[in-house]
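Trainee: here are the coordinates; sequence isn't available:
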């Protein structure tokens, strides 16, 4: 554990609490299992940094990216790769593509080979299901959330009478010795379960084995029902991947359960509506039958009526009882409620319109029926699902793997990433490289070489190169492209080239133009940053510098550049490209030193007033900056008084 820089006491305590041991922590770091570290409680960035610091410490390195700009190139690269990801966990895994120094060649070869295998996998998949299928998979995967056990809301209360100590959150357990009045349980709970160990208890309840599924099937279902959307997504993926076929079966079982339960609840929950309907039928039928009667009263009945007594003829009472009996029978048929309960609805005396009484008692009975149906359906589903809990975590891991492979494969296809040769020695060389940061723009491929490579370019293996040429000709973009390609290779990502040869560097420096910086302070800052790089410290360095001359006057700048180049030439560990418009001046100062000067030439303007330029430098040729072409373009695209000013400037160029 001491080999892991940054693993402090507090972090170790967090990880041990979840992972269990130091060996497990170390194993997770060595295997780059960043998701395991995050699930153990570390923030994503902290987990990535822990793995990064561990790998750097093994290779004796602090950070390969030595300047803000080289770090920014890597950040932009990772951002583009992440744009192909559908899941946040995959985006976190992409952060593990950070550059390794010398010694990491084998690891990066393996990563590049793996990534290219994903590219081929996506190609085959696309041939089978087409771009629409790929997009469908990405849409499904984008909505997937990690399955988590979650307590199920209980619609019906439940109690178990048992002498055994049963541990469950979903069913209250009472020891018989604690129950004073068993009948009160029927009022307090929707469902009363009687354990088989208490079979002597005489109560209107369900005799139940002391079994987890029989007592509380929710203990199994809480792994599945709250994760229905996840299961559905996996079932949708089974259209494309056979690995999810069992998840599709699980979904079908859950769908059947949900449908049956909904139908039963809907059917039984209509009790109020049914009672009202039967009540209306009963009154209509009673009125109809009474209307057909011809009732005659005896003298005695007439006298009693005159005294104010209520007189109900026998024929009327008979019709009333008939209708009530038929109504109760109809309710039993439509609700399934026990007739003993339904009888409680019958009014105590004949009245019109007829109204049922004690409706709440029937509603309570309906809840008991629903509670019984509910647990029966849950038991059936739980029996099927028991033992399948691990399928959820396995399926989630499979979804993660699909998104990871799909994201990297699509990225590799989009930019046509290729296998390149990685060497433990030499320099950098590539043919027809594309800068992926320019995607959406017209990208001219470039070819170039620094140091010794087997690429066959007309060079002599020069490690330090001066790059000259046209304004807006692509010199700065070439530096960025070199850093991008090198960073991709050292991160284990194949570069977008037709052919390439790359050796590894311990440190990568990229300096942009010092725009807006001039004077003694800026000049001193520049020297303090760049000069120490040339010190011989056993490290192999890639140093790319763009237009140093912006911090001081041209004459002095040429001398500074020459001095830096001499220092770089003395250090065999340095490979460098320095962009400058002072090529002629530096060549004179370094005459006989064997420095290579390359150039990017502009040959004029096309019909769209764009520079006609070959973005690949010409080896061994000093190229002019051709500012007159820029002025010419501005002259041709402007109007009015400003056009006259550009014309004056062009006139001075024509005098040369």
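Mentor: Yep, it's here. In this text, all values refer to a predicted model and were calculated from it rather than measured experimentally.

Trainee: drop to CA atoms for contacts and neighbour counts, all remaining ones
Mentor: Fine.

Trainee: ok, and the closest non-adjacent residue to the residue nearest the centre of the chain?
Mentor: Closest to where the C-alpha atoms of the chain average out (CA atoms, centre = their mean) is residue 87, at 1.3 Å. Excluding the flanking residues, the one nearest residue 87 by CA to CA, 6 or more residues apart in numbering is residue 142, at 5.7 Å.

Trainee: and that neighbour, how far from residue 636?
Mentor: According to CA to CA, to the nearest Å, residue 142 and residue 636 sit 50 Å apart.

Trainee: quick one: which of the two has more around it?
Mentor: With neighbours defined as other CA atoms under 10 Å, residue 142 and residue 636 compare such that residue 142 has more, 15 against 12.

Trainee: now do the SS call for residue 544.
Mentor: Residue 544 falls in the strand class when you classify it by DSSP: H, G, I helix; E, B strand; the rest coil.

Trainee: I'd guessed it sits against residue 477; true?
Mentor: No: taking contacts as CA atoms under 8 Å, residue 544 lies outside contact range of residue 477: 11.4 Å.

Trainee: comparing the two, which residue is more hemmed in?
Mentor: Using other CA under 10 Å, the more surrounded residue of residue 544 and residue 477 is residue 544, with 24 against 15.

Trainee: the more buried one: what's it in contact with?
Mentor: Residue 544 makes contacts with 479, 509-511, 576-578, as judged by CA atoms under 8 Å, 6 or more residues apart in numbering.

Trainee: what about residue 256, which helix or strand?
Mentor: helix 245-268 (DSSP states H and E).

Trainee: here's the one I want to compare it with:
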């Protein structure tokens, strides 16, 4: 696929361009995949690329590390589990971030409207809406026949190939004989000819003018009709949704759509289905049925003393009735008569001439194919004017499924719409979304925290508005959890979705997250330094969140490296770094722009486990893991000498911490 959605692949026939564009706009990856001849996962990538183009940003431009993009995938997968339709799920999975404040305001307005509409519905109504969504899938487009186009001019072949590709068969006919040969292989045959040209007058050959080859309703009416049929269940679901729920009358998500137009489409499709059912006649079965009826009547005539004249009179009436039933005329009617009377002299049982019925079957099949073509062409012409109304309605329908998924997701996880900030990043009572997910499944209760870096209006006591913060404290104290909370809040905001906090201020900046598991996984100092260098290779402010780096090299050198990173961050960048090397960092950092925060232990519980206050203290070094371990060991030791050793170690550690300016 090409990068831009407005430039489809060169191999894609022109007549499919609109259908592909519609499928992309709907995020209907199950419909898009067969149109492009690719797997559904690849179709998802096509929609993702189109969404990036529409947003004006690529995912990589905003979420600048593998870790941020990994969180994005986890978030949209979690959100998608709340959608009902496959298309609604794909809408979640292909959601892309943006740094455009106007675009985000529009997204948040839609989310608010979706929440408002969802709240207006009671439990029974919500269940009914979800049931409607469940019926609203777009079916695959199915075709019974491949159009066969015949032309007398070779120059027209390339034009037809460009527009229809392999979806049609194109043949050059230069004589009646080649036309007949083609007709024996497939029918109907659309013969491109001018009005004054002499065309072959045979059942199954339909003449169309050259200017009509770009009209899909003439060349490929089945595709047009089947495109509408594939959407019929979704159209019906939308009509029912809008007509049955009064709440929709107050919603901008469902207004300005012509329900009569959608009902007209459904009526036309139902009418076509009835027409097709009425014209479903199997000639061979009909012949056998009439043979049986005629032989039954022949036996009755013989049993009641009738003769050959009586049978012939009945046969005349039967053949006329049969011709009327099959709607035969002209040559086909004559073939039926010849077939009926050819074997008459042979005597019972009566049997139509098989040689004549084979010819009749061939002619009849062509006539039926002709009738089917004109029937589909008529309905295609009548359906096309409603194309825009249908596409608009389906976009609204699947977008509503997406917004209702956001509403349910938001309600279950306690999310709120953030405020867009220009100077700082912060959350009030923020929670790690993935831990909340575990809590909802029966896990431990998540402890909310309030934290900010840079200047915000959140009013968090003690959070000095410096652009960079170093977070200290013991292992398992919640430092990484805080980092993930900030990262998910940023990613959700830039997706235009609510965040896991009571209140949040989020800047629209590129995000760089470096997680400890990445560092452990690579185990390479050089690799990690190259990854961190991306922060400085791109101009402009950003948000940088760094988990512990100290395992990469010896502490003294790592302290100087980390200090250099923090001291040279681009202007207006907001950063939070987790470290245990605060004392190695201290001589080298600029305290005018760097705040040091800490997570404190509150002691040991009855079983000897650490009690940690997960809310960071600002401008304070947190308890170190060695302090907590020594405290725990000392509580279990009775020997005075060993306790004295532990006490001296603790005093040294506390003195070092208290020496922080």
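Mentor: Arrived safely. Small disclaimer: the values here were computed from a predicted structure and weren't measured.

Trainee: returning to that earlier point: my guess is the residue nearest to the centre of the first structure meets residue 141, correct?
Mentor: Yes: Residue 87 of the first structure lies in contact with residue 141 (CA under 8 Å); the separation is 7.1 Å.

Trainee: find the residues that touch each one of the two.
Mentor: Joint contacts of residue 87 of the first structure and residue 141 (CA under 8 Å, 6+ apart) are residue 403.

Trainee: distance of the residue nearest to residue 87 of the first structure from residue 223 of the first structure?
Mentor: For residue 142 of the first structure, the distance to residue 223 of the first structure - CA to CA - is 22 Å.

Trainee: so where's the longest helix in the second structure?
Mentor: Taking DSSP state H as the criterion, the second structure has its longest helix at helix 354-383.

Trainee: right, and the helix or strand after that helix?
Mentor: The first helix or strand that comes after helix 354-383 of the second structure along the chain, using DSSP H and E, is helix 387-413.

Trainee: residue range for the helix or strand following that next one in the first structure?
Mentor: From helix 387-413 of the second structure onward toward the C-terminus, using DSSP H and E, the following helix or strand is strand 419-421. Strand 419-421 of the second structure corresponds to residues 421-423 in the first structure, going by TM-score structural alignment.

Trainee: that stretch vs the second structure, average offset?
Mentor: Mean deviation of stretch 421-423 of the first structure relative to the second structure after superposition (mean CA distance after the TM-score superposition for the first structure): 2.0 Å.

Trainee: all strands for the stretch 401-550 of the first structure, in order.
Mentor: Listed in chain order, the strands of the stretch 401-550 of the first structure (DSSP state E, counting those that start in this stretch) span 421-423, 428-433, 446-450, 464-469, 499-503, 507-511, 541-546.

Trainee: which one of those is the most hemmed in?
Mentor: Per-stretch averages of neighbours, counted by mean count of other CA atoms under 10 Å, single out strand 464-469 among the strands of the stretch 401-550 of the first structure, with a mean of 27.

Trainee: contacting residues around that strand?
Mentor: 450-451, 475, 565, 568-569, 574-583, 595-602, 617, 622-626.

Trainee: dump the contacts of residue 544 of the first structure into a markdown table; add distance to residue 434 of the first structure as well.
Mentor: Output for the contacts of residue 544 of the first structure, formatted as a markdown table (distance: CA to CA, whole Å):
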| residue | distance to residue 434 of the first structure |
| --- | --- |
| 479 | 12 |
| 509 | 20 |
| 510 | 18 |
| 511 | 21 |
| 576 | 20 |
| 577 | 19 |
| 578 | 21 |
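
Trainee: among these, which one lies nearest to residue 458 of the first structure?
Mentor: Checking the contacts of residue 544 of the first structure against residue 458 of the first structure with CA to CA, the nearest one is residue 577 at 16.9 Å.

Trainee: wait, what's in contact with the closest one?
Mentor: Counting by CA under 8 Å, 6+ apart, the residues that residue 577 of the first structure touches are 450, 464-467, 479, 543-545.

Trainee: repeat for residue 445 of the first structure
Mentor: For residue 445 of the first structure, the contacting residues are 431-435, 615-616, by CA under 8 Å, 6+ apart.

Trainee: next, the angle helix 389-414 makes with the helix ranked longest in the first structure.
Mentor: Counting by DSSP H, the longest helix found in the first structure is helix 105-142. Per axes from the mean of the first three to the mean of the last three CA atoms, to 10 degrees, the angle that helix 105-142 of the first structure makes with helix 389-414 is 110 degrees.

Trainee: same for helix 105-142 of the first structure, what does it pack against?
Mentor: The helices and strands touching helix 105-142 of the first structure, judged by 3 or more CA pairs under 8 Å, 6 or more residues apart in numbering; DSSP states H and E, are helix 228-237, helix 389-414, strand 421-423, helix 475-490.

Trainee: make a markdown table from the ones you listed and add distance to residue 320 of the first structure to it.
Mentor: Converted to a markdown table, these look like this (distance: least, CA to CA, whole Å):
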| stretch | distance to residue 320 of the first structure |
| --- | --- |
| helix 228-237 | 53 |
| helix 389-414 | 59 |
| strand 421-423 | 100 |
| helix 475-490 | 92 |
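
Trainee: so which of these is nearest residue 169 of the first structure?
Mentor: Among these, the nearest to residue 169 of the first structure by CA to CA is helix 389-414 (18.6 Å).

Trainee: angle of that closest one against helix 228-237?
Mentor: Using the same axes, to 10 degrees: helix 389-414 of the first structure against helix 228-237 is 60 degrees.

Trainee: quick one: helix 389-414 of the first structure to the second structure mean distance?
Mentor: Mean for helix 389-414 of the first structure is 3.1 Å (mean CA distance after the TM-score superposition for the first structure).
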